Each structure stands twice: as structure tokens, then as C-alpha cells.
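**Q** Generate a structure from the sequence data that follows.
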Amino acid sequence: MLERITPGIDKFYVACGKTDMRMGINGLVNKITTEFKLEPCENSAFLFCGIRKDRIKVLLWDGSGFILMYKRVERGSFKWPRNHTEAKQISVQQLEWLLRGMEIEPVKPIEKITGARFTERNSIVQNLLKS
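**A** Have a look, this model is predicted:
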């Protein structure tokens, strides 16, 4: 959805952690430049989320000025990364996941067990049963 609104955007950044959603354009630009050490006037979009994970702000530069978009979901919430205070670059695929309420980090698959490891575990169980 957002990628259709923002053609020409090369990079998407998620501001991990919580952002004071009362901030406007100037406050968010200041956060980008001072905390994240990034240039807000490049072909980038910056996404911010507050304490309530049901709303986000998107800030981008269109060549002549800043655009600030606001989205609030009526049901559900965004799966926002809370463990860091950094700007994490994400792919278009991760952006789509985030806007659909999904995690942006891929889920780890179940580890495959090789025959040797299975035999090793199996022999331990058999030894316990013999005792």
C-alpha cells in the first residue's frame, strides 16, 4: 500500500522503539538527524510508532518539502520492533508485512535433524529405557 503512494523511495526505515506521536515534521526530522544520524531529504521514508501500536506516522521528502502521513488501524495493532532505539532499514516486503500487522523479522524454521543426531538421541533414550 505505502509503496504505491511513495514511488521513487529507495529506502524505508523503521524507528524502532517508541516515538512521541505528538511530534510533527520538525521534531521527527530532528530525531532522524540527531538520533539516527541519517539524512531525511534523500529518497527515504521513515516510519514511527508510539506507545499505542495502532497508529504510525510516515515522514518523507518529495523534493520540495516534507510529507507527513498518519495511519490508525481500527482493529489490531502493528508488530513494531521495540527492543532498540535505532532506525532499521527494511525491505519493501518487510514494509508490506508491517502494514498488514505481521512481524518484520522472518520466523525461524524448525531445525532439521540429521541421521547421526537422531541416532545419538535415540541411543540415549534406549539406554534410559534399559536401566
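
**Q** alpha carbons only for contacts and neighbour counts from here, please
**A** Noted.

**Q** Touching, residue 53 and residue 81? I think so.
**A** No: using CA atoms under 8 Å, residue 53 is not in contact with residue 81, being 10.3 Å away.

**Q** ok, residue 59 to residue 118 distance?
**A** To residue 118, residue 59 is 52 Å away according to CA to CA, to the nearest Å.

**Q** Repeat that for residue 54.
**A** With CA to CA as the criterion, residue 54 and residue 118 are 45 Å apart.

**Q** Who has more neighbours out of those two?
**A** Using other CA atoms under 10 Å as the criterion, residue 54 and residue 118 rank with residue 54 on top: 18 against 11.

**Q** could you pull out the strands for the protein?
**A** Secondary structure of the chain by DSSP state E: the strands cover 11-15, 44-49, 55-61, 66-72, 87-90.

**Q** who touches the last one?
**A** In this structure, residues lying in contact with strand 87-90 by CA atoms under 8 Å, 6 or more residues apart in numbering are 11-16, 36.

**Q** could I get those as JSON lines with distance to residue 24?
**A** Formatted as JSON lines, these follow (distance: CA to CA, whole Å):
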{"residue": "11", "distance to residue 24": "21"}
{"residue": "12", "distance to residue 24": "19"}
{"residue": "13", "distance to residue 24": "17"}
{"residue": "14", "distance to residue 24": "17"}
{"residue": "15", "distance to residue 24": "15"}
{"residue": "16", "distance to residue 24": "18"}
{"residue": "36", "distance to residue 24": "17"}
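
**Q** this one next, for a side-by-side:
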Amino acid sequence: MIVPPTNVRVLIATKPVDFRKGAMGLAAIVEAEFKADPFSGVIYVFRSKRADRIKLLFWDGTGVCLLIKRLESSQFRWPKIEGGVMRLSPAQLSALLEGLDWTRVHAQRVQRPTATL
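**A** Model (predicted):
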């Protein structure tokens, strides 16, 4: 299982992209359509038309990484197809990559502790 760090931002493109594009082609989409920096450390998630493939694009500090996954007998759960992006938590991304229903994963917010002497 791929588990991203808890402090990373994850943005998912809700509209399918041309899966013939490589890392630099997807980086160009991030810059042109989302007006964002593909080399900022944010994980950008892209889907195929058939919803059985996924690509993750991110900068790890030393280079551009492109992760590709294809499910053999099912499809990834995706939000409604529309323009733009939506934010996921790292836990939701992990569920999505496993082929699970990521919409059922919710982060619990806890109050920041204070040190007492």
C-alpha cells in the first residue's frame, strides 16, 4: 500500500485526461488548466475515461515522479465528472489507490494539545 505523508496536499482532476500524456504533459495541464505549480510538492491525481487507470504526478524534491496504476477487474471510485479539481486527504488517496470507496474515509480533527508543567 502506498501511504503519502499526512501533511501533503492532494488535488484530484475530476475530468478525465488523455492517458498518452507523460509527466511533462501532465505538468503542462497543471500549469495551464489549474493555474498551479506542478513542482510544489502537491500530489496531482488524474483519471482515465474508463476509470480503471490512475496517474499521480508529484515533485519529490529531486525530480518529477509519475505513478501509474491500473485495476484489473474493477474501476476506481471517482467524483462526478466536471471541470476543475477537488482536494483529498492523504488517507482518502490511499483508499482510492486501493480501489476502495474513498468517500467513506473521513479525517478526525483533534484539538492541539498544550504542554502542562
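
**Q** What's residue 99 of the second structure aligned with over in the first structure?
**A** In the first structure, the residue paired with residue 99 of the second structure according to TM-score structural alignment is residue 101.

**Q** Next: residue 30 of the second structure.
**A** That one, residue 30 of the second structure, aligns with residue 32 by TM-score structural alignment.

**Q** The residue lying closest to that match once chain neighbours are set aside - how many residues pack around it?
**A** Excluding its sequence neighbours, the residue lying closest to residue 32 of the first structure (CA to CA, 6 or more residues apart in numbering) is residue 38, at 5.8 Å. Number of residues near residue 38 of the first structure (other CA under 10 Å) recorded here: 15.

**Q** now residue 13 of the first structure
**A** If we define neighbours as other CA under 10 Å, then residue 13 of the first structure has 21 of them.

**Q** Now for the residue mapped onto it from the second structure: which residues touch it?
**A** Here residue 13 of the first structure is matched to residue 11 in the second structure, going by TM-score structural alignment. The contact partners of residue 11 of the second structure, taken as CA under 8 Å, 6+ apart, are 42-45, 85-88.

**Q** and which of those is nearest residue 4 of the second structure?
**A** Distance to residue 4 of the second structure across the contacts of residue 11 of the second structure (CA to CA) is lowest for residue 43, with 9.1 Å.

**Q** Now which residue in the first structure aligns to the closest one?
**A** Checking TM-score structural alignment: residue 43 of the second structure goes with residue 45.

**Q** Which residues are in contact with the residue positioned nearest the centre of the second structure?
**A** Nearest to the geometric centre of the second structure sits residue 45, at 3.4 Å (CA atoms, centre = their mean). By CA under 8 Å, 6+ apart, the residues touching residue 45 of the second structure are 10-13, 54-57.

**Q** Take these and map them onto the first structure. Which survive?
**A** Contacts conserved in the first structure for those, counting by both residues aligned by TM-score structural alignment, their matches' CA atoms under 8 Å: 10-13, 54-57.

**Q** Could you single out the nearest of these to residue 64 of the second structure?
**A** Using CA to CA, those come closest to residue 64 of the second structure at residue 57, 7.2 Å.

**Q** After alignment, which residue of the first structure pairs with the closest one?
**A** Residue 57 of the second structure maps onto residue 59 in the first structure, by TM-score structural alignment.

**Q** Report the contact partners of the closest residue to its match other than its chain neighbours.
**A** Closest residue in space to residue 59 of the first structure, ignoring its immediate chain neighbours: residue 68 at 4.7 Å, by CA to CA, 6+ apart. Shown in contact with residue 68 of the first structure (CA under 8 Å, 6+ apart): 25, 57-60.
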